[in-house]
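A.B. asks: I'd like to go over a predicted model; first the sequence, then the structure.
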Amino acid sequence: MKAIDLFAGAGGFSTGAKMAGIEVVWAANHWPLAVEYHEANHPGADHKCQDLHQADWRLLPKHDIGLASPCCQGHSPARGKDRPHHDTQRSTAWAVVSCAEYHRQDFFVVENVPFFKSWALFPSWIDAMHRLGYVASENLIDAADHGVPQNRERLYMVFSRSKAPIDLKLEKTPHTPVNSVIDWSYPKWSQVDKPGRSQATLNRIRSGRARFGRRFVAPFYGSGSGETGRSIHRPIGTITTHDRWAVVDGDRMRMLQRHEVKRIMGFPADYILPPTHKESIHLLGNAVCPPVPAAILNALVARG
């Protein structure tokens, strides 16, 4: 089977498709950096850097499955106060409808944050797909249930040209602890008790030590995981597009590094990323965790 990847980003959907034995033949994104590194990792696909509202769907190669991760920032409460540009971000989902209208793929799998369902136009968006002959199944999936050492809950809409919505019945796997991917030998650490360290950080680390011992992870920027951090013997919290999580080891600490975040997102160790930490984290934090679409696509392929 062959697939296309809309809003391809870092390539999580495409990597998941590859894991499921599906060939990605076309991928597009509006961000040149994302397209550059998607092409580096998936050279067999035809790549386009463009606003998908302007796509000429006639030019796409023949395929069976559509994959898409429309912009999520306009739906997530983390965006803060709703602003005019969030309307533009939310409208990216209509590219799925226009692509499906032309190609009538057997399946279309769409990923977004759970709050995607709260979008005022979500019922109309679903209705548009229904009018094209699709039925929809809603799947709220935590990446931690599929071998990824991260609790990352996302909505996966599976559109199919079948009589009834597809019940995926995905088998869950035991959770993987984040400790399994932390590089304790990484050479660059800083002292916890150093001049300029905020009192809030010191208090959180003190509480974390009392609860988890010498080694744990804690949100250094932003909130979450209470005031004590999080055990390294369970999946970490959600990875974002900016540095958030710190690793604490006794009297030293540091931020998660990109080679660790790559593994926490479920990408293979040899996956090519930009040379800078900031760009890598931005790409990874926006990505789909590949093992999740792999599980979904394996289930769809098994149906024949």
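C.D. replies: Cool, got the structure.

A.B. asks: can we go C-alpha only for contacts and neighbour counts from here?
C.D. replies: Will do.

A.B. asks: Following element in sequence after the lengthiest helix in the chain, please.
C.D. replies: Secondary structure of the chain per DSSP state H: the longest helix is helix 199-212. Downstream of helix 199-212, the first helix or strand assigned by DSSP states H and E is strand 215-219.

A.B. asks: just the angle between that next one and helix 199-212, please?
C.D. replies: Compare the direction of strand 215-219 with that of helix 199-212 by axes from the mean of the first three to the mean of the last three C-alpha atoms, to 10 degrees and you get 140 degrees.

A.B. asks: how many other residues sit next to the residue lying closest to Asp249 once chain neighbours are set aside?
C.D. replies: Once flanking residues are discounted, Asp249 sits nearest to Arg215: 4.6 Å by C-alpha to C-alpha, 6 or more residues apart in numbering. If you count neighbours by other C-alpha atoms under 10 Å, Arg215 ends up with 20.

A.B. asks: same check, this time on Asp87
C.D. replies: Asp87, neighbours per other C-alpha under 10 Å, totals 12.

A.B. asks: distance of it from Arg206?
C.D. replies: 42 Å (C-alpha to C-alpha, to the nearest Å).

A.B. asks: swap in Arg254?
C.D. replies: 16 Å.

A.B. asks: Those two: which is more packed in?
C.D. replies: Per other C-alpha under 10 Å, whichever of Arg254 and Arg206 has more neighbours is Arg254, with 19 against 16.

A.B. asks: Beyond whichever strand or helix holds that one, next helix or strand please.
C.D. replies: Per DSSP H and E: Arg254 is located in strand 252-255. Sequence-wise, the next helix or strand downstream of strand 252-255 (DSSP H and E) is helix 258-264.

A.B. asks: any idea which helix or strand comes after that following helix?
C.D. replies: helix 277-285.

A.B. asks: try this one side by side with the last:
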Amino acid sequence: MKLFAFIVMMAFSFFVSAQSAPKKNESLILQADTLLDRQDFAGALALYTKIIEKTKPVSADDYRVLYKRAYCYYALGDFENALGDINQFIQQVPDEQAKLMRAYINQELEDYEAQLQDLNELLANNPGNPEFLRWRASVLMESERYAEAQKDIQALLDYQPSPELKSYLGLTYYYQNKPDSAIAIFDEVIEGSPGYLPSYLYAASLSLEQEAFDLALAYISQGLSVDRDNLTLLFYKGIALVENENTDEGCKCMTKAFAGGIDDAADYLKNYCYGVD
């Protein structure tokens, strides 16, 4: 799971601070915490459930048992139950770390709006946090909210410029049907980081969609100089050559791509190279 180790570290303060629970539960809590520390999540879950069933939560420490059980559910992949427990916990203890865990749970549930709600609050309390910005940008991209994603990506670029991030910025324009802006950014990435392969793939793919086959071939040629055996670029080269009526060379490229595992080349081979409709 993404950043699982980070959550473990983050959660440690919860597990340590729960030692003031009622005496009658101290033994069970100690056993459960020991199992949790050993990553025996199923065993810890069973004991935390027993504690919750025996005791009506009253104090913040009582509710922290719910947090721990939510963590066990999360670690075991039971995200719906994890969400139920963490929501109960946050109602009583609106802790920032618990909201971060809820965001991770909602990431697994692919609930974009719920993730954004917690990420917006986390960023309000931690302005400019690069991990949160990157996460929110990815959620905004998944939600097709590209203009908002651009703002977060640009903020990240101001903090930690990289060809990967700048290429993502180009993709936001691509998905907004602004090919000229996207190509301009991909060109900047290529100029500044000529060894970064994805920029050639993005630019070539966009050029093919725009039926700018000569331009696509130029990007493909540059990309193959970085990775001469890249199967996707060979496939793209085959398409561009066939569309430019260089069928023999195009079919050779697509045959290599198909043999290497690019299944999408099959239809092109049938239609352009084997004469099968």
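C.D. replies: Yes, it's here. Every value quoted in this text rests on a predicted model; they were computed, and no experiment measured them.

A.B. asks: Could you quantify their similarity as a TM-score?
C.D. replies: The TM-score (TM-score structural alignment, normalised by the length of structure 2) is 0.28; 133 aligned residues with a C-alpha RMSD of 6.3 Å.

A.B. asks: if we can go back for a sec, packing partners of the strand holding Arg254 of structure 1?
C.D. replies: Using 3 or more C-alpha pairs under 8 Å, 6 or more residues apart in numbering; DSSP states H and E, the elements in contact with strand 252-255 of structure 1 are strand 190-191, strand 245-249.

A.B. asks: Tyr102 of structure 1: which of the ones you listed is closest?
C.D. replies: strand 245-249 (42.9 Å; C-alpha to C-alpha).

A.B. asks: relative to helix 199-212, how tilted is the closest one?
C.D. replies: 60 degrees.

A.B. asks: Who are the packing partners of strand 245-249 of structure 1?
C.D. replies: strand 215-219, strand 252-255.

A.B. asks: export the ones you listed to CSV and tack on distance to Val301 of structure 1?
C.D. replies: Formatted as CSV, these follow (distance: least, C-alpha to C-alpha, whole Å):
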stretch, distance to Val301 of structure 1
strand 215-219, 38
strand 252-255, 39
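
A.B. asks: which one of these is the most hemmed in?
C.D. replies: strand 215-219 (a mean of 25; mean count of other C-alpha atoms under 10 Å).

A.B. asks: Would you mind pulling up the elements that that one packs against?
C.D. replies: Identification of packing neighbours for strand 215-219 of structure 1 by 3+ C-alpha pairs under 8 Å, 6+ apart yields helix 199-212, strand 245-249.

A.B. asks: rerun at 7 Å
C.D. replies: strand 245-249 (3 or more C-alpha pairs under 7 Å, 6 or more residues apart in numbering; DSSP states H and E).

A.B. asks: List the buried residues for the strand it packs on?
C.D. replies: Buried positions in strand 245-249 of structure 1, judged by neighbour count with 16 or more other C-alpha atoms under 10 Å: Trp245, Ala246, Val247, Val248, Asp249.

A.B. asks: Please verify my assumption that the third one contacts Pro219.
C.D. replies: No. Between Val247 of structure 1 and Pro219 there is no contact, the gap being 8.9 Å when judged by C-alpha atoms under 7 Å.

A.B. asks: show me the contacts for Leu241 of structure 2.
C.D. replies: Thr247, Glu249, Gly250 (C-alpha atoms under 7 Å, 6 or more residues apart in numbering).

A.B. asks: what residue is smack in the middle of structure 2?
C.D. replies: Ser138 (6.1 Å; C-alpha atoms, centre = their mean).

A.B. asks: Which ChimeraX command selects the buried ones in the contacts of Leu241 of structure 2?
C.D. replies: Buried members of these, identified by 16+ other C-alpha under 10 Å, are gathered into one ChimeraX selection as follows:
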select :247,250
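
A.B. asks: just the contacts of Leu241 of structure 2 now: which is nearest Gln117 of structure 2?
C.D. replies: Nearest to Gln117 of structure 2 among the contacts of Leu241 of structure 2, with distances taken as C-alpha to C-alpha, is Gly250, at 48.9 Å.

A.B. asks: And for the closest one, nearest residue in space, chain neighbours not counted?
C.D. replies: Using C-alpha to C-alpha, 6+ apart, the closest residue to Gly250 of structure 2 is Gly238 (3.8 Å).

A.B. asks: List the contacts of that neighbour.
C.D. replies: Gly250, Cys251, Cys253, Met254.

A.B. asks: Check which element follows the helix or strand where it lies along the chain.
C.D. replies: Taking DSSP H and E as the criterion, Gly238 of structure 2 maps to helix 231-243. Counting by DSSP H and E, the next helix or strand C-terminal to helix 231-243 of structure 2 is helix 247-259.

A.B. asks: Please tell me how far that following helix is from the chain's geometric centre.
C.D. replies: 33 Å (C-alpha atoms, centre = their mean, to the nearest Å).

A.B. asks: What residues of stretch 117-132 of structure 2 count as buried?
C.D. replies: For stretch 117-132 of structure 2, burial by neighbour count (16+ other C-alpha under 10 Å) applies to Asp118, Leu119, Leu122, Leu123, Pro130, Phe132.

A.B. asks: Summarise which helices and strands the helix or strand harbouring the first one is packed against.
C.D. replies: Same thing as Asp118 of structure 2. Element membership of Asp118 of structure 2 [criterion: DSSP H and E] is helix 112-125. Secondary-structure packing of helix 112-125 of structure 2 (3+ C-alpha pairs under 7 Å, 6+ apart): helix 96-108, helix 130-142.

A.B. asks: list the contacts for Lys278 of structure 1?
C.D. replies: Taking C-alpha under 7 Å, 6+ apart as the definition of contact, Lys278 of structure 1 has no neighbours.

A.B. asks: how far away is it from Thr15 of structure 1?
C.D. replies: For Lys278 of structure 1 relative to Thr15 of structure 1 (C-alpha to C-alpha), the value is 22 Å.

A.B. asks: again with Ala246 of structure 1
C.D. replies: Distance from Ala246 of structure 1 to Thr15 of structure 1, by C-alpha to C-alpha: 27 Å.

A.B. asks: Over to Arg90 of structure 1?
C.D. replies: Counting by C-alpha to C-alpha - Arg90 of structure 1 and Thr15 of structure 1 are separated by 25 Å.

A.B. asks: More neighbours: these two, which one.
C.D. replies: Neighbours per residue (other C-alpha under 10 Å) separate Arg90 of structure 1 from Thr15, with Thr15 holding more: 27 against 20.

A.B. asks: For the host helix or strand of that one, list every residue counted as buried.
C.D. replies: For Thr15 of structure 1, the element it lies in under DSSP H and E is helix 12-19. Using 16+ other C-alpha under 10 Å as the test for burial, helix 12-19 of structure 1 gives Gly12, Phe13, Ser14, Thr15, Gly16, Ala17, Lys18, Met19.
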